[in-house]
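Asks: Sharing a model that was predicted from the sequence below.
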Amino acid sequence: MGRDKRNEKLSGFVPLLFRTTDAPAWVALNVYAKALFPMMKKRAGPHGSQNGKFSLSVREAAEYLGCSKDTATRAMHELQAKGFAFPVRVGALGAQGLGNASEWRVTDTATPDRKPATCEFLQWQPGQEYPVKRGKRPPKKTKPCPTR
């Protein structure tokens, strides 16, 4: 007896649309940003079910990419500057060292509340970057003034 191939399910995949990869903004991305974008689309869920709600920290991105936190931060900033992803809520490091990761929205996917994909990267022009939202850094510890 043969197996019924109709009941076999495919493994999950993340579609990268031609309109995305053919855009001049995509060509201008560095390799780390190009590698990070599919991970963000995966986190956005099938049909954007988590788009605008998924969290991704710099440390998670650095571990996934196999690079330093600074390189992962630059990749996230580049995705923002070119219009591929924007933080809905910017994360920060708390007072006790516990941080909250940023929540992201991928622009080539619709959001769960039925807002269509905005595709800001299609309007990107060289030299006209989108503003980058940066997390707040904790204040530096200052040395007390010497007393005489």
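Replies: Arrived safely, thanks for sending. Residues are numbered from 1 along each chain as shown.

Asks: Going by C-alpha atoms from here, please, whenever you check contacts or count neighbours.
Replies: Noted.

Asks: got the residue ranges for the helices in the protein?
Replies: Remark: helices assigned in the chain by DSSP state H are 18-21, 24-28, 31-44, 58-65, 69-82.

Asks: got TSV for those helices, with mean neighbour count too?
Replies: Formatted as TSV, the helices of the chain follow (neighbours: other CA atoms under 10 Å):
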stretch	mean neighbour count
helix 18-21	12
helix 24-28	17
helix 31-44	19
helix 58-65	17
helix 69-82	21
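
Asks: can I get the ones you listed in JSON lines with distance to Leu98?
Replies: Shown next, in JSON lines, are the helices of the chain (distance: least, CA to CA, whole Å):
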{"stretch": "helix 18-21", "distance to Leu98": "35"}
{"stretch": "helix 24-28", "distance to Leu98": "34"}
{"stretch": "helix 31-44", "distance to Leu98": "22"}
{"stretch": "helix 58-65", "distance to Leu98": "13"}
{"stretch": "helix 69-82", "distance to Leu98": "17"}
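
Asks: ok, and here's another one to check against it:
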Amino acid sequence: MSKPYKHHKRGAGRHVQLPEWLQASEAWATLPPGPRALYIELKRRYNGTNNGKIILSHRDAASALNVHRNTVGPWFRELEERGFIDLTQAPHLGPSGIGKASVWALGEVATLGSRPIDLVAIGASD
């Protein structure tokens, strides 16, 4: 007889991994809770192959974090200033006049043609 707790088990599902070196960095330690939550939301959208192509608008981020859309703008800037994320494509109007969201890259993961940054060496920028 098979064990009931192993029936249909296909892994632990998706999760967000924050490396120890990232959490131990001064840049992360001095980061306020709002930008941390935004970084985790960006990391949720990273699937292992789409770094530099992570799409997240201010409205979608605000909806996911349950805050006003004007609140997340400074959080994106702070994450950019500290090197956690990079803007790979700015928001713009598409050819049919429909808005296109910002496209982001995680700083800790290499993209095509670039290397991940060393946040421990950067520390906190004040």
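Replies: Ah, there it is. Keep in mind it's a predicted model, so treat the numbers as computed, not measured.

Asks: Return the residues in contact with Ala124 of the second structure.
Replies: Ala124 of the second structure makes contact with 26-28, 30, 82, according to CA atoms under 8 Å, 6 or more residues apart in numbering.

Asks: Pipe these into TSV and attach distance to Met1 of the second structure per row.
Replies: Formatted as TSV, the contacts of Ala124 of the second structure follow (distance: CA to CA, whole Å):
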residue	distance to Met1 of the second structure
Glu26	53
Ala27	53
Trp28	49
Thr30	53
Arg82	55
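
Asks: of those, closest to Lys43 of the second structure?
Replies: Nearest to Lys43 of the second structure among those is Trp28, at 14.4 Å by CA to CA.

Asks: Settle this for me: the closest one is touching Leu22, isn't it.
Replies: Yes. If you go by CA atoms under 8 Å, Trp28 of the second structure and Leu22 touch, sitting 6.7 Å apart.

Asks: returning to what we had before: and Gly99 of the first structure, which of the helices of the first structure is closest to it?
Replies: Distance to Gly99 of the first structure, taken as CA to CA, is lowest for helix 58-65 among the helices of the first structure, at 10.9 Å.

Asks: Just give me the mean distance for that closest one relative to the second structure.
Replies: Compared with the second structure after the fit, helix 58-65 of the first structure shows a mean deviation of 0.6 Å (mean CA distance after the TM-score superposition for the first structure).

Asks: residue range for that helix in the second structure?
Replies: The aligned range for helix 58-65 of the first structure in the second structure is 58-65, by TM-score structural alignment.

Asks: what's the answer for stretch 23-38 of the first structure, then?
Replies: Stretch 23-38 of the first structure corresponds to residues 25-40 in the second structure, going by TM-score structural alignment.

Asks: Span of the matching stretch from start to end?
Replies: Start to finish, the residues bounding stretch 25-40 of the second structure are 16 Å apart (CA to CA, to the nearest Å).

Asks: hmm, who's touching it?
Replies: With contacts defined as CA under 8 Å, 6+ apart, stretch 25-40 of the second structure is touched by 16, 22-23, 61, 65, 72, 75-76, 78-79, 82, 84, 119-120, 122-125.

Asks: so Asn100 of the first structure touches Val58, yeah?
Replies: No. At 10.7 Å, Asn100 of the first structure does not count as touching Val58 under the criterion of CA under 8 Å.

Asks: you'd agree Val106 of the first structure is up against Met39?
Replies: No. Counting by CA under 8 Å, Val106 of the first structure does not reach Met39; the two are 10.6 Å apart.

Asks: Can you give me the distance of the closest residue in space to Asn51 of the second structure that isn't next to it in sequence to Arg82 of the second structure?
Replies: In this structure, Asn51 of the second structure finds its nearest non-sequential neighbour in Ala105, 5.1 Å apart by CA to CA, 6 or more residues apart in numbering. In this structure, Ala105 of the second structure and Arg82 of the second structure are 13 Å apart, going by CA to CA.

Asks: next one: Ser114 of the second structure
Replies: With distances taken as CA to CA, Ser114 of the second structure is found 18 Å from Arg82 of the second structure.
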